[in-house]
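In: okay, sequence plus prediction incoming.
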Amino acid sequence: MTDLAHEFPVIIAGGGPVGTALAIDLALRNIACVLIETRRDGEVIPAKANMTNIRSMEHFRRWGIADRLRQNDCVGPEVQRDVTFVTRLNGHLVHHFPKTYETTDALKIASETGEWAPNRTIEATLFQRARELPLITRLHESEVTNLFQDETGVTAYIRGPGGEKTVRGQYLVIATGSASPLRRLALNVRMEGRPNLGRAFSWFIRSPNLKKVWKAGPIASMVYFYNDDRADDLLIPQNEDATEFLYYSCPMPKGFDGDNWNDVKKLLLGAVGEEIDVEPISGGSFSLHSLTAPRFDFGRTFLIGDAAHMVSPQGGFGMNLGIGDAADLGWKLQAAIEGWGGDQLLPSYTVERREAVLFCQKGAEENQEMQAHSLVLEGIEKHGPEGDAVRAEVSRLIVDKKTQQFKSIGGQLGYTYSASTIIVRDGKPAFKPLFREFKEAARPGNRAPHRFLADGSALYDHVGWGLTLMVLGEFDTAPWQEIAARRGIPLKVFAPTNPDDIATLRGVYPETAILIRSDHHIAWQGSQQPDDVERVLKIVTGNALAK
C-alpha cells in the first residue's frame, strides 16, 4: 500500500449528485476534500432523478448553480412541463395537470423555483461546479473498499487505476448509494423501515417516431398510462428533441420480467397503441424500499443520501433529501474542523435529518400506494359517452388521490427539526408540519420564512456561511459579536434598513432578532436579550445541551 501525498479534512466516498453537492458546500466554506468515484471523469447516469425541487434549488442558489442548471437543461421547449394521464399515447386523455414542473414567476415564500431537468443535466451541472473549485480533489475510476477510524481521523483504503492506496482524513462521508457495500462492510448497518414496496423497471430508450404518435394530450414531462393493462407505467422525455425517454413501471405487473427487453418493449408498444421503432439504451428491474439507517453518524464516519435512506420515487424526494443532507452536514463538518463546533454538533446530523427523512418517507409511501391498479376503472378505454363518464370519474380520483404526488410543497419546505439538540425552543406547542400543503412559521427548527427584499435580492442571499443574526428592530448585537469572535464562531449581522423590508419581514417574523444557520433553519429567536447569550451560542454550536 502506498499513501497519497496529501491528507484531507474530509474524504467523500461516492461522487454522484449528493457526494458532489457536499464537496461543493465544503469547498465554498474553505474546507478541502477528496471525492472518490467509480465512474470515469464526466460520465453521467442518463436516466435517474428528474426533479430538483424548490428546497434543493435554494441550496443550488447558495452554491452558485441554480441558474446554471436551468441553462444546462437538455429537454427542449416542445416538451411541456406538465403531467398527463392517458389510456394510450394514441388513445384518450384522462387528466392533465398543467405546468406541474414549471414555475415562471418567483414565489415569495422561496428564493427559487423547482427545475425539471434530467439526471444527466443535474450531474453535469454539479460536476462542472466541482471542477471550478480547487479545494476539491477528484479521484475517478476509484473506490473506497474499506475504512479504519480512530480518535484522530479516518483511513480510507482505495482501489483505483494505479493500484491500492490509502488516504487519511479527519472525517469520511459515505455517499455510495442505496446498495452501498461500504455501509454494510465498514459500519455493519441494518436498514429499518418498509422493504420491498414493489418491483419496478426503468429503461432508457430512443425512439425518433414516438412523439409523432403522441395524440392524447401534449408532449408532457411525465405521461402516465391508465388503461386495462394496469401496468403502472409512464414515459419521461429526456432530451432536446424528445427522441430519448425514460420508460418506467412502478410497481410492474405481477410476474413481469423487467430485465427482459422484449417483454418491456411489448408493454411499451401497448402503451403507445401502435408499432414504432424503439431502441433500448440501458435498463433493468429493481426493488423499491422505504428504509432508513438507525443513525447517520458513526464517530468520524457519516452516511448521506441513498446510503442513509431509501425513499419511494413517487414524489421525487430521493436525490432531494440527499441534497438536504449535504446542506445540514456541510456546516457541521466545517464547525468541527475549525474548532467552534462541540461534541453535540455532529450527532445532531442524525437527529435532524432522520426527522426530515421519516416525514417525507411517509408521504412518499402514501403516494406509492395510489397507483394505476387501484385507480383504473372498468371501461376506461371505451369510446363514446360511457367511456367519457368512466374517464371523468378516474380524473376525479386522480385529483383526489394523486395531487399530493405533484403538489407536495409541504414535504419540500415544511419539515422541521423539532427534535434537534442544537436549537433553542421557544416554549410554544410543537409545530406539526403538513406534507401536501406548506405551513409557514418562524419557529426554531423550521426553515426560516423567505421573502424577497425591495432591491430584488432574496432574504437567503443575506445569510452567511456560519450563523446569521437577523435584526428587525432595536436589539443590541454587541454581546453576540463579542462572544462569537471569542469562540471563533463565524457570525454575520443582517439588519435591513429599508422600512419596506422591515415591514415585509416583520409580517412573518414576530420576534425582533432571529439566529439563522447557513442551511436557512432558525436556531433561536427572541425580542429580548437572552439572560445568557453565550449559552445560546454554545447550544446552537453543539457545545452545550439545551435545558
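Out: Nice, thanks for sending it over.
In: CA atoms for contacts and neighbours, from now on please.
Out: Noted.
In: next one: Gly445 from Tyr417, what distance?
Out: Look at Gly445 and Tyr417: by C-alpha to C-alpha, to the nearest Å, they are 4 Å apart.
In: how about Met1?
Out: On the measure of C-alpha to C-alpha, Met1 and Tyr417 end up 43 Å apart.
In: which one's more surrounded, these two?
Out: Using other C-alpha atoms under 10 Å, the more surrounded residue of Met1 and Tyr417 is Tyr417, with 24 against 9.
In: isn't that one up against Glu352?
Out: Yes - taking contacts as C-alpha atoms under 8 Å, Tyr417 lies within contact range of Glu352: 5.2 Å.
In: centre-most residue in this protein?
Out: Centroid check for the chain by C-alpha atoms, centre = their mean gives Asn320 as the closest residue, at 0.7 Å.
In: any idea which element that one lies in?
Out: helix 318-338 (DSSP states H and E).
In: from Asp501, how far off is the residue nearest to the residue nearest to the centre of the chain when sequence neighbours are not counted?
Out: The shortest distance from Asn320 to any non-neighbouring residue, by C-alpha to C-alpha, 6 or more residues apart in numbering, is to Ser56 (5.9 Å). Ser56 is 25 Å from Asp501, where distance means C-alpha to C-alpha.
In: the structure to be compared is supplied as follows:
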Amino acid sequence: MKKENTFVIIVGGGPVGLSAAIELGHRNVPAILITENLETAKHPRCNNTNARSMEHFRRLGISEEIRANAPLAKYAPQVAFVTRFCGHEIGRIDLSKYRSTTNVAGTEFQSSERSITISQLFLEPILKRNAELKKSVSVRFGFRMIGFVSVTDGVLVDVENIQTGERFQISASYMIAADGARSPARRQFGIGMSGEDGQIENAFVAGSMLTYFIRAPSLISESGRKPANLTWILNHEIRAFVFSQDGGERWIVHYRIPEGVDWKTVNHEKVLNAVFGKPVPYEIITSGPWAGGLALVADQYQAERVFFVGDAAHLFTPLGGFGMNTGIGDAINVSWKLAAIYEGWGGASLLDTYGVERRPMGLRNSRLGVKCSQRKGAWQLPANIEDADEAGEQARRVFGEFAVVDDLEEYNTSGMQFGELYENSPIIFHQGAAPIADTWDNYIPIDHPGARVPDFKITETETFHDQLGDSYSLAIFSNDIDAKPFVDATASRGMPLKIVKCSPPLHLYQCKLALVRPDRHLAWHGGAMPANALEIVDRVRGA
C-alpha cells in the first residue's frame, strides 16, 4: 500500500476543516485535507459568518474576498416576522446597527470587521480556493477516511479515493477531526456528547426538523414585501423560517415536523403552500431532515494526537449562528498551536490547552440557540393574527412590537463574539476574576488576560489588530520601556516575537505592556518590564 507523510491530516472539508487548512498553510505547516465530498456544499446549512470569524479571515487575508462574493452583502440585513411569507408582515428588525464596526450606540470602535450574511454555498468555494493556494497544504476532495490507528508519534490513516477505489495510507503527526456530527474519529475513541438532545418542550426549533432548499424566483414579488435575509413564519398552523441564499432566487425553508410524523411522508407541496400562504412556483433542489433543539458538547476535545473541531466537538441549535463560527474558533486555536510545535518553540503542554480553552466556549455558546428557541416557543400568538380586519391589524401591530424586542438577543451577539475569555488556561497569566460579567448582547472591551485584546484604530484603514504579528506580539504603550528582556527571552527559545509600539485610548488599556497571542487573546500584561521575562515566555508557550 502506498504511504504518504505529513505533519497534520485534516479529516473533513467543510468551513471548519478548510479554515484549519488555511491557518496551517498561512504558517507553512505541512498538511493534507481529505473529505469524501466531491465538491463544496450544494445543500447550505450555515448562513452567517460573524465578526469574530471575519477578524480571523482578515488576518489570513481573505475577508475582503468573502465580502465581495456574498450576494446578500449589497442588501441591508433584515429579519421579518410574518404570518405567511406572502401574508401579513408583523414586524421587522434592521440588523445594520448591530453589525456595525462600532457599538450599538455608535460611539466606540469595536472591530475592523462586521458579521456578514453569506450562505455556505458561497463561503465554502472561497475557503477551498484559498486553502488550495497554500503551498504546504494538499486539499483532496473525493477521498474518504476508512479507518485510522493511533501510534506513539501520531496517526496512521487509511484513505480511499472514492472515484477510483485506490487505497493508500497517510502517516501524520497529528489529526484535526473536522468530520462532522457523527465524527467517526470521536466515536472510535468512545467519546460521547453531553447536553440538550433536542427533546425540549415548547421550543420553536426542536425535535425533528425538515429543510427544503428551493428555487423560487417569484417569491419576493409574490409576497409584495421588502426582501429580508431571514423570515419567521408565525401562525397557528405551522412553524417555519426561511433564509434567502442569494437575494431572490434560492431559499432554505426550515419546517418543524409534527411529533410522530416520519419526514419521508411529509407532503412538500402542502408544507410549502402553508409557508407561502398561497401557491408559488418552486423547484426543490435538495431536502432532508435535521435535529433541532440541540446543545451537545463533546466530553473531550482531544484524544491522544487527535483534536475534534466544529460539529465533531459540538452541535448547536442554529439560532444565533454560532455553530460554524465556534468551529472556526476551534480551528484557529488548535492550528496556531500545532504550528508552534512544528516550528519547534511550542512547549510539551501547549497542545493540551486546546480543550481547556475551547470546550468552555462550546458549552457557553451552545446555550444561545436553545434559549432563543425556547423563547420563541413560548410566544402566545393572538387568535386573530391572520384576520384581515382592523382588529387583526391591531393584534399584529401589538404582537410585532413585542416580538422585535423579545427576539433581538438572537441577532445582537457582540458580547458572545468578542467576549470569549479563556479563564482557566495554564498558558495565560491570570489576574483574578474578570472585571465584567459575560453577556451575550453587550461587549465591553477589557485588557484582561485570557480575553480578546481590545482593538482600536491606528489610521483610517489600519487597526491595532492589523499591526500584530502571526506569532506572539509584545505591544508597548510607553516610550520609556525597552523590549530587550522579552526579545532575548523569546530568542533563546526560538519563539518569534513582533514588537508593536503605539498609543491606545486610555480607557481601553490600563497596562503599558501587553503580550498578545497569535489568535489576538491577551496572554500577559503589566505596568513595567518584568524581571522574569523568560518565565513568562516559557509559560505562554506551554513549556
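Out: Arrived safely. In this text the structure is predicted, and so the values were computed from the model without any measurement.
In: report the separation between the counterpart of the residue nearest to the centre of the first structure in the second structure and Thr164 of the second structure.
Out: Alignment note: Asn320 of the first structure maps to Asn325 in the second structure; criterion TM-score structural alignment. To Thr164 of the second structure, Asn325 of the second structure is 34 Å away according to C-alpha to C-alpha.
In: where exactly do the helices run in the first structure?
Out: 17-28, 54-62, 66-72, 119-131, 181-187, 261-272, 318-338, 348-369, 372-375, 384-406, 409-413, 478-487, 499-506, 533-540 (DSSP state H).
In: let's have the ones you listed in TSV, adding distance to Ser518 of the first structure.
Out: Listed next are the helices of the first structure as TSV, based on distance: least, C-alpha to C-alpha, whole Å:
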stretch	distance to Ser518 of the first structure
helix 17-28	11
helix 54-62	9
helix 66-72	17
helix 119-131	20
helix 181-187	28
helix 261-272	46
helix 318-338	7
helix 348-369	14
helix 372-375	42
helix 384-406	28
helix 409-413	16
helix 478-487	15
helix 499-506	18
helix 533-540	12
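In: nearest to Arg300 of the first structure, out of those?
Out: When those are compared by C-alpha to C-alpha, helix 318-338 sits nearest Arg300 of the first structure, at 9.9 Å.
In: count the neighbours of the residue nearest to Asn320 of the first structure for me.
Out: 25.
In: same check, this time on the one 5 residues further on
Out: For Arg61 of the first structure, the neighbour count with other C-alpha under 10 Å is 18.
In: what's it aligned with over in the second structure?
Out: With TM-score structural alignment as the criterion, Arg61 of the first structure matches Arg58.
In: hang on, Glu357 of the second structure packs against Ile428?
Out: No - Glu357 of the second structure is beyond contact range of Ile428, at 10.2 Å (criterion: C-alpha under 8 Å).
In: could you tell me which residues touch both of those two?
Out: Residues touching both Glu357 of the second structure and Ile428 (C-alpha atoms under 8 Å, 6 or more residues apart in numbering) are Tyr422.
In: ok so, going back, and the helix holding Asn320 of the first structure, what's buried?
Out: 318-336 (16 or more other C-alpha atoms under 10 Å).
In: average offset of it relative to the second structure?
Out: Average distance, helix 318-338 of the first structure versus aligned residues of the second structure after superposition (mean C-alpha distance after the TM-score superposition for the first structure): 0.9 Å.
In: quick one, that helix and helix 348-369 angle?
Out: 180 degrees (axes from the mean of the first three to the mean of the last three C-alpha atoms, to 10 degrees).
In: report all helices and strands that helix 318-338 of the first structure contacts.
Out: Under the contact definition 3 or more C-alpha pairs under 8 Å, 6 or more residues apart in numbering; DSSP states H and E, helix 318-338 of the first structure sits against helix 17-28, helix 54-62, helix 348-369.
In: which of these sits most buried?
Out: The highest mean neighbour count among these, using mean count of other C-alpha atoms under 10 Å, belongs to helix 17-28: a mean of 26.
In: equivalent range in the second structure for that one?
Out: Counting by TM-score structural alignment, helix 17-28 of the first structure corresponds to 15-26 in the second structure.
In: how big is the offset of that stretch relative to the first structure?
Out: Mean for stretch 15-26 of the second structure is 0.5 Å (mean C-alpha distance after the TM-score superposition for the first structure).
In: hmm, who's touching that stretch?
Out: Contacts of stretch 15-26 of the second structure (C-alpha under 8 Å, 6+ apart): 10-12, 30-33, 60, 120, 123-124, 127-128, 130-131, 134-137, 176-178, 309-310, 324, 327-328, 331-332, 335-336, 339.
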